[in-house]
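Novice: Give me the fold of what follows.
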Amino acid sequence: MCECIYRKQESDGVLNSKSKGCLMMNKILQYLDCPQYLRKTFFPHQPELQFAGLLNPLDTPHHMRIHDDSLYREGVVLSKPVKPGHGSYVNVGLKDNLEVDKLIQNGVRVTVKVNKHNNSSDAAKKLTGTVVPWSEPRVKSGLYWGYRTRLAADLNEALHGKSVVAPEGYDCIIGTSDKGDNIDRFNLPSYKLSRDLEQFELK
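Specialist: You can find the predicted model right below:
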């Protein structure tokens, strides 16, 4: 799991060029992490993203195609009416929408564990699933499930500020700078990394 953080500087409420660059980079990274079948929902036509489609796709496990068989899928909660006692409908990039186990606010992005049918007669029934934490595919199945981004006002907040992904702190912090050491002489810790922070500096 990787959480990328970018400096955000403001002066008298006006964004400077570096801050605008940070916001733009943050949006592009979020766009790339979003599965293609969800991009029209979360990233409607925006001039600043008109060329984002030319970027190389991540092609990671959470970027499913319609025929991919996977226990987990990313989805968005739909505004489709539901019957009493039923959960929300979610678009998870399949031919049919999937019903989850609870009611959730429309437009929210969720990670869904897809229920597997045991026999052919069940296959004709509607698709169902369970909403799970975003970290579950990684923790329980060892799947890389994308990254999260956040904006920090300064370097101190970036390194020590509260993070939803890593509230207990980071295992490893990686920064880029022309004044840094040669990466060929850097040895990663021997223990398993689960909360690493990559810090980039925009000039």
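Novice: only C-alpha atoms for contact and neighbour calcs from this point on.
Specialist: Noted.
Novice: Could you tell me how many residues sit around the closest residue in space to Ala166 that isn't next to it in sequence?
Specialist: Spatial nearest neighbour of Ala166, chain neighbours left out: Arg195 (6.0 Å); criterion: CA to CA, 6 or more residues apart in numbering. Neighbourhood size, Arg195 [other CA atoms under 10 Å]: 17.
Novice: wait, isn't Arg195 in contact with Ile174?
Specialist: No - using CA atoms under 8 Å, Arg195 makes no contact with Ile174, being 11.3 Å away.
Novice: how far away is the residue nearest to Leu15 when sequence neighbours are not counted from Glu48?
Specialist: Distances taken as CA to CA, 6+ apart place Gln9 nearest to Leu15, at 6.8 Å, with adjacent residues excluded. Applying CA to CA, to the nearest Å, one obtains 20 Å for the distance of Gln9 from Glu48.
Novice: ok, these two, which is more surrounded?
Specialist: Gln9 (18 against 10).
Novice: From Thr149, how far off is that one?
Specialist: 16 Å.
Novice: same check, this time on Cys172
Specialist: For Cys172, the distance to Thr149 - CA to CA - is 16 Å.
Novice: between those two, who's got more neighbours?
Specialist: Thr149 (19 against 14).
Novice: Would you mind identifying the next helix or strand past the helix or strand encompassing that one?
Specialist: Thr149 is part of strand 148-152, with elements assigned from DSSP states H and E. Next helix or strand after strand 148-152 toward the C-terminus (DSSP H and E): helix 155-160.
Novice: helices and strands around that next one, which ones?
Specialist: Counting contacts by 3 or more CA pairs under 8 Å, 6 or more residues apart in numbering; DSSP states H and E, helix 155-160 packs against strand 2-7.
Novice: With Asp12 as the reference, measure out to Gly129.
Specialist: In terms of CA to CA, Gly129 sits 48 Å off from Asp12.
Novice: between those two, which one's more packed in?
Specialist: Set side by side, Gly129 and Asp12 show more neighbours around Gly129, with 22 against 5, by other CA under 10 Å.
Novice: one more to line up against the first:
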Amino acid sequence: MVIASLLRGADRGEDESQSYTGLTNPSHFLAHLLSYMETPPYLRKALFPMHPNLRTAGTLPSLDLPSHVRINEWSPYRRKRPPAVAVSPATPREQDGYYWGYSVRISASLSAVLTECPFDGGYDLSFGTSERGQPLSEMAAAKDVDLADRGISARNVADLFDYWVNLVPAQGSRTIRTEEAVWLGLMALRGVVMENGAGA
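Specialist: Model (predicted):
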């Protein structure tokens, strides 16, 4: 998941963890919350110090990801505090086919999202969402995919992405909120990724 940001506090050399709030830098706020939600509940207190952004984080919905292993569940992987054998976050997916959660990357701008890809050779495919897009099932096969929501304004916006897709054909409402569109897009993408053999 990539979030475009102006990196206001970090550019001035400030302590990034305390230099912003949801009002001063919404992109960092969203990245902070997404990272918090992805972290297993039993590690949150150790990994996330007190911050104004997390004041109401307890009201966020539980994701119940496979990485959020319960006490009575067995898993060959578990996120722990030391002592433990450290493995790459990609190991559960690459070796055993476990979906282990998402990662959050902050970019300076939308163009940086598309040009500063962390994968060798760039993204296989990028797409934006629109109610006038084509169904997701018509997309080409891809392994590394970038999702951007429809809140973009540019003159040549059609040229930004390889495809424009409609995540919810015949949705029955005028609009879908961004927070709903992100989860719908990720759920729909999982099926495309699984069909193309890119892991669990």
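Novice: Map the residue nearest to Ala166 of structure 1 across to structure 2 for me.
Specialist: Using TM-score structural alignment, the partner of Arg195 of structure 1 in structure 2 is Asp144.
Novice: Surely its match touches Gly121?
Specialist: No - the criterion here is CA under 8 Å, and Asp144 of structure 2 misses it with Gly121 at 9.9 Å.
Novice: Can you classify Gly21 of structure 1 as helix, strand or coil?
Specialist: Assigned state for Gly21 of structure 1: helix (three-state reduction, DSSP: H, G, I helix; E, B strand; the rest coil).
Novice: show me what contacts it?
Specialist: Leu202 (CA atoms under 8 Å, 6 or more residues apart in numbering).
Novice: For it, give its distance to Ala152 of structure 1.
Specialist: On the measure of CA to CA, Gly21 of structure 1 and Ala152 of structure 1 end up 13 Å apart.
Novice: Tell me where structure 2 has helices.
Specialist: 8-11, 26-38, 41-47, 91-96, 110-115, 178-195 (DSSP state H).
Novice: what comes up buried for the fifth one?
Specialist: So the one you mean is helix 110-115 of structure 2. Buried positions in helix 110-115 of structure 2, judged by neighbour count with 16 or more other CA atoms under 10 Å: Val113, Leu114.
Novice: which position in structure 2 aligns with Pro61 of structure 1?
Specialist: Using TM-score structural alignment, Pro61 of structure 1 sits opposite Pro66 in structure 2.
Novice: could you measure the closest residue to that match other than its chain neighbours against Phe119 of structure 2, distance?
Specialist: Computed as CA to CA, 6+ apart, the closest residue to Pro66 of structure 2 that is not its neighbour in sequence is Trp100, at 5.7 Å. To Phe119 of structure 2, Trp100 of structure 2 is 18 Å away according to CA to CA.
Novice: Tell me which of these two has more neighbours.
Specialist: Each of Trp100 of structure 2 and Phe119 has its neighbours counted (other CA under 10 Å); Trp100 has more, 18 against 9.
Novice: Just list the residues touching the equivalent of the residue nearest to Pro66 of structure 2 over in structure 1, thanks.
Specialist: By TM-score structural alignment, Trp100 of structure 2 lines up with Trp145 in structure 1. Shown in contact with Trp145 of structure 1 (CA under 8 Å, 6+ apart): Met1, Thr60, Pro61, His62, Trp134, Ser135, Pro137, Arg138.
Novice: Name the nearest of the residues you listed relative to Cys34 of structure 1.
Specialist: Nearest to Cys34 of structure 1 among these is His62, at 8.7 Å by CA to CA.
Novice: For Asp68 of structure 1, see how far away the closest residue to the closest one other than its chain neighbours is.
Specialist: Leaving aside its chain neighbours, His62 of structure 1 sits nearest to Trp145 (5.5 Å; criterion: CA to CA, 6+ apart). Per CA to CA, Trp145 of structure 1 is found 15 Å from Asp68 of structure 1.
Novice: any idea how far Pro89 of structure 2 is from Trp183 of structure 2?
Specialist: From Trp183 of structure 2 to Pro89 of structure 2 the distance is 21 Å (CA to CA).
Novice: Which one's more surrounded, those two?
Specialist: Pro89 (14 against 11).
Novice: What residue in structure 1 is paired with the more buried one?
Specialist: By TM-score structural alignment, Pro89 of structure 2 lines up with Trp134.
Novice: my read: that match touches Val110, true?
Specialist: Yes - using CA under 8 Å, Trp134 of structure 1 is in contact with Val110, at 7.4 Å.
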